[in-house]
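1. Next come a sequence and a model predicted from it.
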Amino acid sequence: MLQGIHHVALICSDYQRSKNFYTQVLGFSVLAEHFRAERQSWKLDLALPDGSQLELFSFPSPPERPSRPEACGLRHLAFKVADMASAVAHLTACGVEVEPVRTDPYTQRLYTFFTDPDGQPLELYQTPVVVVD
């Protein structure tokens, strides 16, 4: 039945700032970009390397959503990385504040958190490198 996650949708407060963050800092590719005049809203479809997508929306004066302390709803969005040190170094070089890297006590994998321009918690989670012969 379900085959995976197709996309995650986020609403941002400053469209250009968030577009720059997700394309220039995180490196997502733009699939499509549309301005919906009737809603005064942008919709940006972004591609991740694994084929999943992120939809970025803007709306005039969106209400803030509580994130911390642990609010009900989406807790965070996690992205796979093969090399935690390189990913953290890239984010830091781009001026993104990254929490100290920790080890998941259950999987022994490295992970860390940072936020997007609107404070949405984002996670980097190191996955094993798969070698194909």
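-> Yep, that arrived. Residues are numbered from 1 along each chain as shown.

2. only C-alpha atoms for contact and neighbour calcs from this point on.
-> Fine.

3. how about stretch 106-122: buried residues?
-> Across stretch 106-122, burial judged by 16 or more other Cα atoms under 10 Å covers 110-117, 120-122.

4. Please apply the same query to stretch 8-19.
-> Applying 16+ other Cα under 10 Å to stretch 8-19 flags 11-13, 15, 18-19 as buried.

5. and the buried residues of stretch 106-122, which two are the farthest apart?
-> 110 and 117 (23.5 Å; Cα to Cα).

6. Quick one: the strands in this structure, in order.
-> 7-12, 29-36, 41-47, 53-58, 77-81, 102-103, 110-115, 121-126 (DSSP state E).

7. alright, now check it against this:
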Amino acid sequence: MFKSINHVAIICSDYDRSKHFYTTVLGLEIIAENYRKERKSYKLDLKLPEGGQIELFSFSDAPPRPSYPEALGLRHLAFNVERVEHVIEYLNSNGIQTEPIRVDEYTGRKFTFFSDPDGLPLELYEI
């Protein structure tokens, strides 16, 4: 029935800061960027490696996430990586803190978490 994930939508508090994080630091390619005047909101479409997208929205009055990361709803967004250590080194060199590496007890694969500028939990999962 489902073929793949089409997109994940993220609402940010500071559009310029989040745009920089997702494009410059994480290296995601911009597909489209639109300012929606009636909503006073940006919508930035970012290309993920296997065809999916991240839609980055800015809304000035969005409420904060109630807790990290155990709030109801989407728990986190995970990215497949070849070597967790290499990506951690890159993120740390760009001032992004990461949690200690853990090992998935079911698959034996390494993973860790870091956060976007608004505290959204992001995961690196070694494939």
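-> Arrived safely. Computed from a predicted structure; not experimentally measured.

8. mind checking which of the strands of structure 1 is nearest residue 92 of structure 1?
-> strand 110-115 (10.1 Å).

9. between the strands of structure 1, which gets nearest to residue 91 of structure 1?
-> In terms of Cα to Cα, the element of those nearest to residue 91 of structure 1 is strand 110-115, at 8.9 Å.

10. Show me what that closest one packs onto, helices and strands only.
-> Applying 3 or more Cα pairs under 8 Å, 6 or more residues apart in numbering; DSSP states H and E, one finds that strand 110-115 of structure 1 makes contact with strand 102-103, strand 121-126.

11. quick one: which of the ones you listed is nearest residue 46 of structure 1?
-> Nearest to residue 46 of structure 1, of all those, is strand 121-126, at 15.9 Å by Cα to Cα.

12. so how far does the closest one sit from its counterpart in structure 2?
-> Mean deviation of strand 121-126 of structure 1 from its aligned counterpart in structure 2 after superposition (mean Cα distance after the TM-score superposition for structure 1): 0.3 Å.

13. among the helices and strands packed on strand 110-115 of structure 1, which is the most enclosed?
-> Burial of these is given as mean neighbour count (mean count of other Cα atoms under 10 Å); strand 121-126 ranks first at a mean of 20.

14. Not counting its own residues, what contacts that strand?
-> Outside strand 121-126 of structure 1, the residues that touch it by Cα atoms under 8 Å, 6 or more residues apart in numbering are 67, 75-84, 109-116.

15. rerun that using 6 Å as the cut-off
-> Contacts of strand 121-126 of structure 1 with the rest of the structure, by Cα atoms under 6 Å, 6 or more residues apart in numbering, involve 76-82, 84, 110-115.

16. Output these as a markdown table; include the columns distance to residue 58 of structure 1.
-> A markdown table is the format used below for those (distance: Cα to Cα, whole Å):
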| residue | distance to residue 58 of structure 1 |
| --- | --- |
| 76 | 19 |
| 77 | 18 |
| 78 | 22 |
| 79 | 22 |
| 80 | 26 |
| 81 | 27 |
| 82 | 31 |
| 84 | 31 |
| 110 | 33 |
| 111 | 29 |
| 112 | 27 |
| 113 | 24 |
| 114 | 21 |
| 115 | 18 |
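
17. Out of those, which comes closest to residue 97 of structure 1?
-> Of all those, residue 114 has the smallest distance to residue 97 of structure 1: 6.3 Å, by Cα to Cα.
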